[in-house]
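A.B. asks: sequence first, then the predicted structure, then my questions.
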Amino acid sequence: MFPGDGMLKVPRMEVVMTVIIDEFVRAMTDTLRRSWKIYAYIFCAFLIVLFVLTAGDVVWRMF
């Protein structure tokens, strides 16, 4: 195994994730300029759902 040998076959996961996140952020900022209120509501709902799931998991483990 030479250094950088696997890079030719399969891109490393960090690189793939960075590219995906970069594209996602660019698309988000592009759409946020047009309709940021909808995305704010979606983000708040996502946070609430995440909080409820986490709290429910903690409560479920207690009993």
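C.D. replies: Received the coordinates, thanks. Numbering: from 1, shown residues only.
A.B. asks: only C-alpha atoms for contact and neighbour calcs from this point on.
C.D. replies: OK.
A.B. asks: the residue nearest to the spatial centre of the chain and L47, how far apart?
C.D. replies: Nearest to the mean C-alpha position of the chain, by C-alpha atoms, centre = their mean, lies I21 at 7.2 Å. Distance of I21 to L47, computed by C-alpha to C-alpha, to the nearest Å: 19 Å.
A.B. asks: another one to put next to it:
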Amino acid sequence: MTKRIRVENADTSDHKVVVQIWDKGIDSAPDNLVEEFELYQVQLKELTIWDSRYIVIKEVPKA
């Protein structure tokens, strides 16, 4: 089943969030990174996932 997902960085600080979109590997192959992008403060992005696609969200460490 395909699902539309909204991801928002609702934080108003200067911390950034990285969103990664992955496809599961087939027949023991490693998972494939499809896209990676940063979400800045109060930014919204719409994404689509399904049974073989997933999202990873993590904070970007401050330099």
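C.D. replies: Arrived safely. On a predicted model such as this, the values are computed, not experimentally measured, just so you know.
A.B. asks: got a TM-score for the pair?
C.D. replies: Overlay of the two chains. TM-score (TM-score structural alignment, normalised by the length of the first structure): 0.16; 18 aligned residues with a C-alpha RMSD of 3.6 Å.
A.B. asks: circling back: in terms of helices and strands, where is the residue nearest to the centre of the first structure?
C.D. replies: helix 13-62 (DSSP states H and E).
A.B. asks: and if you look at E35 of the second structure?
C.D. replies: Taking DSSP H and E as the criterion, E35 of the second structure maps to strand 32-39.
A.B. asks: show me what that strand is packed up against.
C.D. replies: strand 17-23 (3 or more C-alpha pairs under 8 Å, 6 or more residues apart in numbering; DSSP states H and E).
A.B. asks: could you check the angle strand 32-39 makes with the strand it packs on?
C.D. replies: If you take axes from the mean of the first three to the mean of the last three C-alpha atoms, to 10 degrees, strand 17-23 of the second structure sits at 160 degrees to strand 32-39.
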